[in-house]
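A.B. asks: Any chance you could fold what I've pasted below:
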Amino acid sequence: MSSKEDKDSQSLHPDSATTHRRRGSSIGKINVGDTGSPSFSTMHTSKVQRKKSEARILELSEESKSDAAIVKKIYVAFTELAYRHTWIVPFIVLALSLATFYLSSPESETHQFLAKLMIPSYKIEGTDQYGKGVNDFYFVGFYSIFFTFTREFFMCCILRPLGLYFGLKKEAKLKRFMEQTYVSCYNACSGPFGIWIMSKLPIWLFETTPIYETYPHFTHDIYFKIYYLGQAAFWVQQSIVLVLQLEKPRKDFYELVFHHIVTIALIWNSYRFHFTWMGLEIFITMDVSDFFLASSKSLNYVNFPYTGPYFLMFVFIWIYLRHYVNLKILYSVLTTFKTVGEWELNWETQQYKCYISQPIVFFLIAALQLVNIYWLFLIFRILWRYVSVDGGPQDERSDDESESDTESDESNEEESKKVQ
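C.D. replies: Next up, the predicted model:
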């Protein structure tokens, strides 16, 4: 084909050249931590789901002559409403729980059970400290529902209109913008909160020796406990959604699942066996780096003019937090873990800093580091293409997804118009 024909072809299909170039380089390809998990509202919509929605709409348009038909219509209408607005069901669960809690007698079993779900347990009388126990599982479970509601409400009611305001018309790109912007909003809150908690402790600026000097950490103040269990709830919710996204896995889906498994294992083990100061440091490295990653993606979606320099700043922050600080913690597990503080296994006194816990802690952090190294490779590949090939970091999650996203755009856009 001649050069003139090439130009004519590109003028008839303006997206073709752009799409081809975008497959070579992508900020969106790096699915780091929670950024790889969609919400229910941004998951791929199958043909079966769309047909069911069309059938419900058709049923609602039919005339109802009996009371039973009207009741059935109400149920169908609610099902369709919940399908379009995914925040409604978790909102109802939360609202009913709160209403029951405040309206029930404080002495009743129902009220006391709901208190386990909503309020941190094991307050130590006469102090500002809280202990640990089985009720913490209830707390994590309830706030997993809370994060489901928060995420879906943001997606449907705030981030979708915001994306449309910025001119994101393609449904696939709009969904990715919603996912990454929510992640950056969450980390914009959790990151500074974690840093503030760390600033009040001897481990400020990621010191590692105090972790072992004062081990074990049986109790924490309410801010530390809420932060730690809140993080657990967030990651549990993300992991559930990630597993449910089986119909359209991303290119590094298995690495992402592995990352979530390791993270939850770190959360549970560090909390149960009193290594929470170490866990706090790792949380902060993840939250802060995830904020800059997710926000760089969001800025790229809306064609922010300084996406390149912002992405370069993210690379430095990522390397410092996800690699330097994490390797510093990993090195301390090999050295000061044994030499500083007590070194024994005593189940009665809950002293677990011993020959058993050392290799377990090392393995979990090392596993997390391996996944981070894999993502660092992707980051450097994007950075290289930005400097030498594309002239800017482009935006695709993976080669495999771009085509399927394009194919489903028309049906998804048609559905989104109905929702709006």
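
A.B. asks: Going by C-alpha atoms from here, please, whenever you check contacts or count neighbours.
C.D. replies: OK.

A.B. asks: What's the first helix or strand after the helix or strand hosting Asp6?
C.D. replies: Secondary structure assignment for Asp6, by DSSP states H and E: helix 3-12. Scanning forward in sequence from helix 3-12 by DSSP H and E, the next helix or strand is helix 14-22.

A.B. asks: how far does the very next helix or strand once past that next one sit from the chain's center?
C.D. replies: Downstream of helix 14-22, the first helix or strand assigned by DSSP H and E is helix 47-61. Centroid separation between helix 47-61 and its chain, computed with Cα atoms, centre = their mean, to the nearest Å, is 31 Å.

A.B. asks: got a list of contacts for the helix or strand following helix 47-61?
C.D. replies: Per DSSP H and E, the first helix or strand lying C-terminal to helix 47-61 is helix 67-84. Helix 67-84 is contacted from outside by Ser41, Ser53, Arg56, Ile57, Glu59, Leu60, Ser64, Ile88, Val89, Val419, using Cα atoms under 8 Å, 6 or more residues apart in numbering.

A.B. asks: Report the distance from helix 67-84 to the chain centre.
C.D. replies: With Cα atoms, centre = their mean as the basis, the mean position of helix 67-84 lies at 32 Å from the chain mean.

A.B. asks: buried ones in that helix?
C.D. replies: By 16 or more other Cα atoms under 10 Å, the buried positions in helix 67-84 come out as Lys73, Val76, Ala77, Glu80, Leu81, Tyr83, Arg84.

A.B. asks: Which helix or strand lies directly C-terminal to that helix?
C.D. replies: Using DSSP H and E, the helix or strand that follows helix 67-84 in sequence is helix 88-103.

A.B. asks: Report all helices and strands that the next helix or strand after that next one contacts.
C.D. replies: Per DSSP H and E, the first helix or strand lying C-terminal to helix 88-103 is helix 109-118. Here helix 109-118 touches helix 88-103, helix 135-153, going by 3 or more Cα pairs under 8 Å, 6 or more residues apart in numbering; DSSP states H and E.

A.B. asks: Let's have the ones you listed in CSV, adding mean neighbour count.
C.D. replies: As requested, those are exported to CSV (neighbours: other Cα atoms under 10 Å):
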stretch, mean neighbour count
helix 88-103, 15
helix 135-153, 20
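
A.B. asks: Save the ones you listed as a markdown table, and put in distance to Gln394 too.
C.D. replies: Below are those laid out as a markdown table (distance: least, Cα to Cα, whole Å):
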| stretch | distance to Gln394 |
| --- | --- |
| helix 88-103 | 35 |
| helix 135-153 | 26 |
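
A.B. asks: one more, for comparison:
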Amino acid sequence: MLSELSAWFWQERLWFPEGLGWADLEDRDGRVYAKATDLWVALPIALLFLIVRQVFERTVATPLASLLGVKETVRLRVPHNPTLESYYCKVTKNPTQVSLVSLCKQTGCSERQVQRWFRRRRNQDRPSLLKKFREASWRFTFYLLAFIAGLAALIDKPWLYDVQEMWQGFPVLTLLPSQYWYYMIELGFYGSLLFSVASDVKRKDFKEQIVHHVATILLISFSWCVNYIRAGTLIMLVHDSSDYLLESAKMFNYAGWRNACNYIFIVFAAVFIVTRLGIFPFRIIYCTWVYPVTIYEPFFGYYFFNGLLMVLQCLHIFWAILIIRIAVRFLSNNEKVDDERSDKDETDESEDEEEEEDVKKVPKANGPLQNGHVVLNNNHSKLE
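C.D. replies: Prediction:
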């Protein structure tokens, strides 16, 4: 059964134009070609990235955060109330008006006290400013180094300047050592992001991020298997060219450097629009969609590859709309930059001193209140 499924999956008519096949990618005469089995190397690289990330966040990101004035957020812990805690964990974090009335009867608290308890309890679960800074600094470091490495690997390649060159000699394109490591490192990094997504800060576009990571991994893997490597390297370079700017804007935002954050974000928005809405669709996708059919008949791999590119482009448009709205608001009103992708669950809900005192008055179900909690500092922004 497995052998039959494998034979069907790897049949040449799905992966190659008519007249070409796996035999064309066999190593010969000192020339090396990409092979599907090479992709297994990305798994240990992904695990290595997870380990390196932990070390980096502790030894580099945390001291850097302290140097820039980013501090761990200390949040006021709500008094323990089994009834409210059970409802919070098992039913919902945001009770309806009807539920509030029922909870008031069960606990003997006022509606306002119950609302404050849930608000404070949600704050306890939100990621700290330091956690966000460490994540942003890790991604900034990788994206910047990946962009520099990708540019160094492609700077002398003709297909960087003339995208039609990516198809010259296809599929018999010799694999270069720089291309091998560029691919494996990028694939390993996105694999590590997929592994760590459950513990990372979640945003409103969480589902879109998952789709993006999966589509990227499929795109990198497929382009490797069928030797679309020249196209793949261009796609990775275009994506890395703007990501490090966004992460650096986040870092400055968490550090309270508002002006630096705002202006870096504007630069990021400009680079994002030029690369993701200009170069990517009108240069790269055009050349992978239009030019190949002048060389060979369309086949399944042709449609699959371009389909993945269109998925990424749809995500680019979705994010570009949010980015443009933020940039326009800043340029027209000189407001601070707030990322609209930020979810309510990422940021503390502001409460005044009176509300804070009300939370302390919520009684336990079976005992007295415990006071002496530290007041929460809510004065950080939402740029994620």
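
A.B. asks: Drop the TM-score for these two in here.
C.D. replies: The TM-score (TM-score structural alignment, normalised by the length of the second structure) is 0.65; 276 aligned residues with a Cα RMSD of 3.0 Å.

A.B. asks: Tell me the residues of the second structure aligned with the helix holding Asp6 of the first structure.
C.D. replies: The aligned range for helix 3-12 of the first structure in the second structure is empty, by TM-score structural alignment.

A.B. asks: relative orientation of that helix and helix 14-22 in degrees?
C.D. replies: Counting by axes from the mean of the first three to the mean of the last three Cα atoms, to 10 degrees, helix 3-12 of the first structure lies at 100 degrees to helix 14-22.

A.B. asks: what sits up against helix 3-12 of the first structure?
C.D. replies: Ser16, Ala17.

A.B. asks: Tell me which residue of the second structure matches up with Asp399 of the first structure.
C.D. replies: Aligned partner of Asp399 of the first structure by TM-score structural alignment: Lys344.

A.B. asks: meant to ask about Thr150 of the first structure, not that
C.D. replies: By TM-score structural alignment, Thr150 of the first structure lines up with Val52.

A.B. asks: pretty sure Asp348 of the second structure belongs to a strand, no?
C.D. replies: No: assignment of Asp348 of the second structure by DSSP: H, G, I helix; E, B strand; the rest coil gives coil, placing it outside any strand.

A.B. asks: mind listing what the closest residue to it other than its chain neighbours touches?
C.D. replies: Closest residue in space to Asp348 of the second structure, ignoring its immediate chain neighbours: Asn123 at 5.4 Å, by Cα to Cα, 6 or more residues apart in numbering. With contacts defined as Cα under 8 Å, 6+ apart, Asn123 of the second structure is in contact with Arg75, Asp345, Thr347, Asp348, Glu349.

A.B. asks: Please, which helix or strand holds Val70 of the second structure?
C.D. replies: Assessed by DSSP H and E, Val70 of the second structure sits outside every helix and strand.

A.B. asks: Skip the chain neighbours and tell me the closest residue to the aligned partner of it in the first structure.
C.D. replies: Aligned by TM-score structural alignment, Val70 of the second structure pairs with Leu168 of the first structure. Spatial nearest neighbour of Leu168 of the first structure, excluding adjacent residues (Cα to Cα, 6+ apart): Leu174 at 5.5 Å.

A.B. asks: now Phe177 of the first structure
C.D. replies: Nearest to Phe177 of the first structure is Ser298, by Cα to Cα, 6+ apart, at 5.5 Å.

A.B. asks: Equivalent analysis for Trp167 of the second structure, please.
C.D. replies: Pro292 is the one closest to Trp167 of the second structure (Cα to Cα, 6+ apart), at 7.3 Å.

A.B. asks: Trace that neighbour over to the first structure, please.
C.D. replies: Using TM-score structural alignment, Pro292 of the second structure pairs with Phe337 in the first structure.

A.B. asks: Pretty sure its match sits against Thr214.
C.D. replies: No: using Cα atoms under 8 Å, Phe337 of the first structure is not in contact with Thr214; the gap is 11.6 Å.

A.B. asks: Can you give me the neighbour number for the nearest residue in space to Ala46 of the second structure that is not next to it in sequence?
C.D. replies: What sits nearest to Ala46 of the second structure in space, not counting adjacent residues and going by Cα to Cα, 6+ apart, is Gly188, at 4.2 Å. Neighbour count for Gly188 of the second structure, taken as other Cα atoms under 10 Å: 24.

A.B. asks: Tell me who's in contact with the alignment partner in the first structure of Gly188 of the second structure.
C.D. replies: When the first structure is aligned by TM-score structural alignment, the residue opposite Gly188 of the second structure is Ala233. Ala233 of the first structure sits next to Val140, Gly141, Phe142, Tyr143, Ser144, Phe147 when contact means Cα under 8 Å, 6+ apart.

A.B. asks: swap in Leu47 of the second structure?
C.D. replies: Neighbouring residues of Leu47 of the second structure by Cα under 8 Å, 6+ apart: Gly188, Ser192.

A.B. asks: same thing but at 7 Å, please
C.D. replies: Taking Cα atoms under 7 Å, 6 or more residues apart in numbering, we find Leu47 of the second structure in contact with Ser192.

A.B. asks: Need the counterpart of Ile273 of the second structure in the first structure.
C.D. replies: So, by TM-score structural alignment, Ile273 of the second structure is matched to Ile319.

A.B. asks: Could you check how far that match is from Met286 of the first structure?
C.D. replies: 11 Å (Cα to Cα, to the nearest Å).

A.B. asks: So the two - more neighbours on which side?
C.D. replies: Higher neighbour count among Ile319 of the first structure and Met286: Met286, with 19 against 16, using other Cα under 10 Å.

A.B. asks: Specify the local secondary structure of the alignment partner in the second structure of that one.
C.D. replies: In the second structure, the residue matched to Met286 of the first structure (TM-score structural alignment) is His239. When classified by three-state DSSP, His239 of the second structure comes out as helix.

A.B. asks: Also Gly126 of the first structure?
C.D. replies: Per three-state DSSP, Gly126 of the first structure ends up coil.

A.B. asks: Secondary structure element holding the spatially most central residue of the second structure?
C.D. replies: For the second structure, the residue nearest the mean C-alpha position is Gln209 (5.3 Å; Cα atoms, centre = their mean). Assigned by DSSP H and E, Gln209 of the second structure falls within helix 206-225.

A.B. asks: All set, thanks.
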